[in-house]
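K.L.:
need a structure here:
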Amino acid sequence: MLDEGSVSSGASSPEPEAPFTPKYRVSISDHVNKDGDSVRFTIQVSQNGLTIQVVEREFEDFEYLDHCVSTGPNSLGLIVPPVPLRSATDPYNAEMQSRKVMGKESKTLIADEFQKDCQQLQKYLELLLSHPVLGKNQKLHDFLTQKEPPPRTKVRRGLMGRLSDTLEARKQWWPDSEEFFQRERDWVAKYQPALTNAASSFAAITAAHLRMGHQLEAVVTALKLTNCPNHHLHHKQFNNINTIFLECLDNIKGSIDEGGFEGERVFGGVLGLWQRYVGCEAAMLLHRTCLMVDYQACNRALDKAKPNRKEAAEKAKREAEALFEECSDAARQEIKHFQRNRVVELQAGLESYVNLQLTSARSTLAALSSALTQVKAISL
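P.N.:
Below you'll find the predicted structure:
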């Protein structure tokens, strides 16, 4: 019997006999088909090195796939990879997003980020395909192999569903019956807001890169209008210095732009992914906590059950125990795999970003040094 504070059976899932090999490989083209607010992504599906299907899917199809794999019969205790956030496609939201990044008074519109969307959606599919349980999901198989997208069903959350979510959220502070899961819950409670803050700070750095690049472009444009007629020697000298300065600023702008866009690709996307992924782990842990609370309630009900209700109480207890143990067994393996991948990917992304910034800084230094050398060589 499992009472508050006691430890469960401690049964663990057996280690897989061999590493799981994804059945398919996917590649999403950077070229999308946009019709109004609708954006269609082209997915090339291959197996054993051969292309077996090319399909087009809208973002709503990915959202419905996420719903299907998250609520599937074998999803208990799994940390389901998060579907990426939808980018702004209509003019109004695109303008609001641009002002958020470039400043409230800015009239500069940021170009569509469909390339970024394609990369994130491809990563999402790769995470699903490489998962030993979700990779075998029939809905995922249909999503990739059927020419037409599976029919979507509108998912609605009614009042009772929202009330249920509220009641379940209140159980997140319930003491866990196992030290392993209690430590993991405590870690998530501290790590999730820290990662959110890191992602927000990095987004601010990327926005600063974009604003600086646009400001340098404005300076370059203004300097191009200051050239003087070459009638006098000092005019020629000024034009020569101005040309050197323009080339220098243009090179610096290129380094800043590359540092911003590439930085977002190599590390910003990784931060955003794992920020959402940790949220998925928190949701899984909360679900397991709710199953634990239900199991404990069934134990108490069995202790207090009258003889004529004993059989029903025992059945309810066995069902609650089976769900709780199934979830716990799967969750142990999921958490270990999740933490290994988190460390590897965040470290790789951070190293790539640091190398990118060093390259950008060296390029800027080289441009400034070259400009200074050329200016010193001009006879004044």
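K.L.:
C-alpha from now on. contacts and neighbour counts both.
P.N.:
Fine.
K.L.:
for Arg276, give me its contacts.
P.N.:
Applying CA atoms under 8 Å, 6 or more residues apart in numbering to Arg276 gives the contacts Pro82.
K.L.:
that one: which element?
P.N.:
helix 269-304 (DSSP states H and E).
K.L.:
what residues of that helix count as buried?
P.N.:
Buried residues in helix 269-304, counted by 16 or more other CA atoms under 10 Å: 269-302.
K.L.:
what do you get for stretch 52-72?
P.N.:
54-59, 61-66, 68-70.
K.L.:
gap between the two ends of that stretch?
P.N.:
26 Å (CA to CA, to the nearest Å).
K.L.:
what residues does that stretch touch?
P.N.:
Under the contact criterion CA under 8 Å, 6+ apart, stretch 52-72 has outside partners 38-46, 75, 80, 82-83, 86, 134, 137, 139-140, 143-150, 152-153.
K.L.:
let's see this one next, to set against the first:
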Amino acid sequence: MMEEVKEVTSALSVHGHNIKITDVVKDGDALTFVIVSQKLSGTGEYHVDRTWDDFEWLQQHLFSQEDVPGLQGVIFPPLPAKASGNASAKIMKQLGVLGLGEWQPYCKALETFLQQVATHKILNKNKAVEVFLTSSDAPGRQKVKKNIFNRLSQAVEEMRKEGHKDVDEFFQTERDHNLVLTGCTKTAAEKFLDMVLTEQKIAVACGHFSAALHLCVEPGEDPDKKAFSRLCVQISEVFDSMKKNMTSVAENNVNTLGLGLDLESRYQEAEKEMLFRRTCKLVELENARRNAEKAKPVKKAAMEEVKTATQTEFQQICGVARQEIKQFHGVRVKMLQQALVQWCEKQLLTAKESTDQFNQHLQAFRGMAQ
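P.N.:
Next up is the predicted model:
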């Protein structure tokens, strides 16, 4: 078991963009992911086995870097919700498109999470990232100490600060846009999932009807029965092709635009959390200023010191947050653009293959009519 990790500056020994999850092993409810990272030296690869709890361990260490200036301004790459081998309907609904297929979409989402952490100029300096990607031992299960993010997430009364008026027009505008986009992207992802589930149901229905048509096939030399049986077999093949087509369409939807919308939705939530952390620090600063103004002479110096420290923290958070937001806007456009392009390319390829297949069926029917 790994020893407790200290958050110190550390250069990664792997290529951040080349991290892959090559396999997932199911053992009851537990899922174990095989992660492969290419060494910077170019002399080989690291192969490690990790569970979702290990991913959570990594995320908590990223949250716990209280000595990193402006950390609360970071838009943390969103970690997908926990999955299990025998997930309930509630968990599957929470996972959305990530719960479909044989866990390939979920593996892709975890893979994206690792790549984004490993290429983040602040987060990739955390020693825990290097340990997670390269150590053959499983991460330790020690309880991560409480930090500012734990405290904020647990303080329900802090939620009232979400509507607090911002002093910076840039951040107020970003908060307003994020509020709209968070709802829109979540709705879009949910509607897209509904469409995929409908496509899967249609594929299953086509398969059932294709199989049922074979029950109509009758043996014998009666010309009418033989003709009817041939027709049933031919129609069965058509519906089998429809099943394969609809299955491919659904898979294409999940692996392209489905993953893109899911990531966009989770990232909007991540930005919302960052903006909320900054707003909380803004309220804290305003309170510190008021306390310093009202402080009696005996406490004036101490209150001024608190105000100065809080103002420094707030400025650091704002500096990091501005950079993160600008980068996020560029990246999210590229991510969605890539998802849309892949979606179109996949569906065009599937449509061409299906057209060829249906043309063959059409020729077969014409041959029967002659």
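K.L.:
ok, back up a step: can you check which part of the second structure the helix holding Arg276 of the first structure sits on?
P.N.:
Alignment of helix 269-304 of the first structure against the second structure: residues 259-294, by TM-score structural alignment.
K.L.:
ok, stretch 240-247 of the first structure next?
P.N.:
Going by TM-score structural alignment, stretch 240-247 of the first structure sits over residues 230-237 in the second structure.
K.L.:
ok, average deviation of the matching stretch from the first structure?
P.N.:
Its aligned residues in the first structure lie a mean 2.2 Å from stretch 230-237 of the second structure after superposition (mean CA distance after the TM-score superposition for the first structure).
K.L.:
any idea how far that stretch is from the chain center?
P.N.:
Relative to the centre of its chain, stretch 230-237 of the second structure is centred 43 Å away, using CA atoms, centre = their mean, to the nearest Å.
K.L.:
now do the helices in the first structure.
P.N.:
For the first structure, helices defined by DSSP state H occupy the ranges 59-70, 91-102, 114-130, 138-145, 159-169, 179-224, 233-263, 269-304, 310-376.
K.L.:
and the contacts of the shortest one?
P.N.:
Going back to what we said before, that points to helix 138-145 of the first structure. For helix 138-145 of the first structure, contacts defined as CA under 8 Å, 6+ apart pick out 45, 52-53, 55, 65, 68-69, 134, 149-150.
K.L.:
so which of the helices of the first structure is nearest Pro22 of the first structure?
P.N.:
helix 114-130 (5.1 Å; CA to CA).
K.L.:
what range in the second structure does the closest one sit on?
P.N.:
Under TM-score structural alignment, the match for helix 114-130 of the first structure is residues 103-119.
K.L.:
can you list the buried residues in that stretch?
P.N.:
Residues 103-118 are the ones in stretch 103-119 of the second structure that count as buried (16+ other CA under 10 Å).
K.L.:
which one of these sits closest to Asn253 of the second structure?
P.N.:
Checking those against Asn253 of the second structure by CA to CA gives Pro105 as the nearest, at 10.9 Å.
K.L.:
need the winner for burial among the helices of the first structure.
P.N.:
Mean neighbour counts were compared across those using mean count of other CA atoms under 10 Å; the top stretch is helix 269-304, at a mean of 21.
K.L.:
ok so, going back, among the contacts of stretch 52-72 of the first structure, which ones are buried?
P.N.:
Buried among the contacts of stretch 52-72 of the first structure (16+ other CA under 10 Å): 39-46, 75, 80, 82-83, 134, 137, 139-140, 143-145, 149.
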